[in-house]
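Engineer: A predicted structure for the sequence below; I have some questions about it.
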Amino acid sequence: MSRQIIATDQAPAAIGPYSQAVRAGGTVYFSGQIPLDPATGALVEGDIAAQTRRVFDNLKAVAEAAGGALDKIVRVGIYVTDLAHFGEVNAVMAEYFAQPYPARSTIEVAGLPRGAQVEVDAVMVLD
C-alpha cells in the first residue's frame, strides 16, 4: 500500500518530526492539531471556544488538502487540559459537524504543546 504525505500552508506546519496527515489507501490519518494560526505559527488568543474553532479550521484545511472534507471524518480524538470545558468543546464541534457525527473520544490531559487548551486528531475515509 502506498503512502501519501498531506501538507498544506492553510494549516500550521508540523512543530516536530511528523506530517500534518498521511493517506494510506482511502484512509487519511491526521496528526493532532493545536490552535496555531497557520500564518504566524502562534497560539491563538482567546477562550476554549476560540481555540477549538482554530483547531477545527486547521483540520478542515488538512482534510481539503487530502481531497476530502470534515463530513468524511469517521473518528475524532479530542484532548483537553480541563474537562470542565467539555460542553464548550461540544458546542463548537457541532458548528463543524452534522449528524451522523463521527466516533469520538475526549480525554483530559495534563498538558499540551505550546500551552494549548485543546488538541484534536482524526481519521478520514475517502470514497
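Structural biologist: Great, that's in hand. What you are looking at is a predicted structure, and each value in this text was computed from that prediction instead of being measured. Residues are numbered from 1 along each chain as shown.
Engineer: drop to CA atoms for contacts and neighbour counts, all remaining ones
Structural biologist: OK.
Engineer: now L59, what's its secondary structure?
Structural biologist: Classification of L59 by DSSP: H, G, I helix; E, B strand; the rest coil places it in helix.
Engineer: Please name the residues that touch the residue nearest to it when sequence neighbours are not counted.
Structural biologist: Leaving aside its sequence neighbours, L59 sits nearest to Q33 (C-alpha to C-alpha, 6 or more residues apart in numbering; 6.9 Å). The contact partners of Q33, by C-alpha atoms under 8 Å, 6 or more residues apart in numbering, come to V55, N58, L59, E119, V120, D121.
Engineer: Against that first model, consider the following:
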Amino acid sequence: MSRSIIASDNAPKAIGPYSQAVQVGNTIYTSGQIPLDPVTGELVGGDIAAQARQVFENLRAVVEAGGASFADVARVGIYLTDLGNFAAVNAVMADYFQQPYPARSTIGVASLPRGAQVEVDLVLVRS
C-alpha cells in the first residue's frame, strides 16, 4: 500500500524529521501536536484548557487537509505532563467530539517538546 503525506499551512510546521500526517489506505495517522501557534511557531500562553484547545485546532487543520473530520477519528492519544489536568483536557475534548466517541488513552509523561503541557495524536479511518 502506498503512503501519502498530509500537510496543512494552518498547523505548525513539523519541528523534526516527520510529517504532520500520513495516510495509508483509508487510515490517517497524525503526528502529535503540541500547543504551538501555527503563525508564530511559539507555544501559546494561558492555562491547560487554552493549550488543549490550540492542540485540537492544530489537529483539525491537519485532519481537514486530509479531507477528513473529527467524526472519522477512531483513536485519540493524549500525553500530559500533569495528570491533574485530565479533567480540564477532557472538557476541551468534549467540545470537539460527539458520540459515538473515539477510543482514547491518556498517558502521563515527564516532559514534552518545547515545554508543552499537552500533546495529542489521532488515528482516523475514512469510509
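Structural biologist: Structure received. Everything quoted here is computed from the prediction, not taken from an experiment.
Engineer: Nearest to P17 of structure 1 among the contacts of Q33 of structure 1?
Structural biologist: Nearest to P17 of structure 1 among the contacts of Q33 of structure 1, counting by C-alpha to C-alpha, is D121 at 16.0 Å.
Engineer: where along structure 1 do the helices fall?
Structural biologist: For structure 1, applying DSSP state H gives helices covering 48-65, 86-96.
Engineer: which of the residues in the first one are buried?
Structural biologist: Same thing as helix 48-65 of structure 1. 48-49, 51-63, 65 (16 or more other C-alpha atoms under 10 Å).
Engineer: Out of those residues, the closest to A91 of structure 1 would be?
Structural biologist: Once C-alpha to C-alpha is applied, the member of the buried residues of helix 48-65 of structure 1 that ends up nearest A91 of structure 1 is A49, at 8.4 Å.
Engineer: From A69 of structure 1, how far off is that closest one?
Structural biologist: Going from A49 of structure 1 to A69 of structure 1 by C-alpha to C-alpha, to the nearest Å gives 21 Å.
Engineer: OK, contacts around R54 of structure 1?
Structural biologist: I34, P35, L36, D37, V44.
Engineer: if you skip the residues just before and after it, what's nearest to the third one?
Structural biologist: Of all residues beyond its chain neighbours, the one nearest L36 of structure 1 is L43 (4.4 Å), with distances taken as C-alpha to C-alpha, 6+ apart.
Engineer: Turn the helices of structure 1 into TSV, columns for distance to V80 of structure 1.
Structural biologist: Output for those, formatted as TSV (distance: least, C-alpha to C-alpha, whole Å):
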stretch	distance to V80 of structure 1
helix 48-65	9
helix 86-96	8
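Engineer: Can you tell me which of those is nearest to V22 of structure 1?
Structural biologist: The closest of the helices of structure 1 to V22 of structure 1 is helix 48-65. By C-alpha to C-alpha, the value is 10.1 Å.
Engineer: average gap between the closest one and structure 2?
Structural biologist: Overlaying structure 2 shows helix 48-65 of structure 1 at a mean distance of 0.3 Å from the equivalent residues (mean C-alpha distance after the TM-score superposition for structure 1).
Engineer: what angle do that helix and helix 86-96 make?
Structural biologist: 40 degrees (axes from the mean of the first three to the mean of the last three C-alpha atoms, to 10 degrees).
Engineer: Enumerate every residue touching the nearest residue to Y29 of structure 2 once chain neighbours are set aside.
Structural biologist: Nearest in space to Y29 of structure 2, with sequence neighbours left out and distances taken as C-alpha to C-alpha, 6+ apart, is V123 at 4.7 Å. Residues counted as contacts of V123 of structure 2 (C-alpha under 8 Å, 6+ apart) are T27, I28, Y29, T30, V73, A74, R75, V76.
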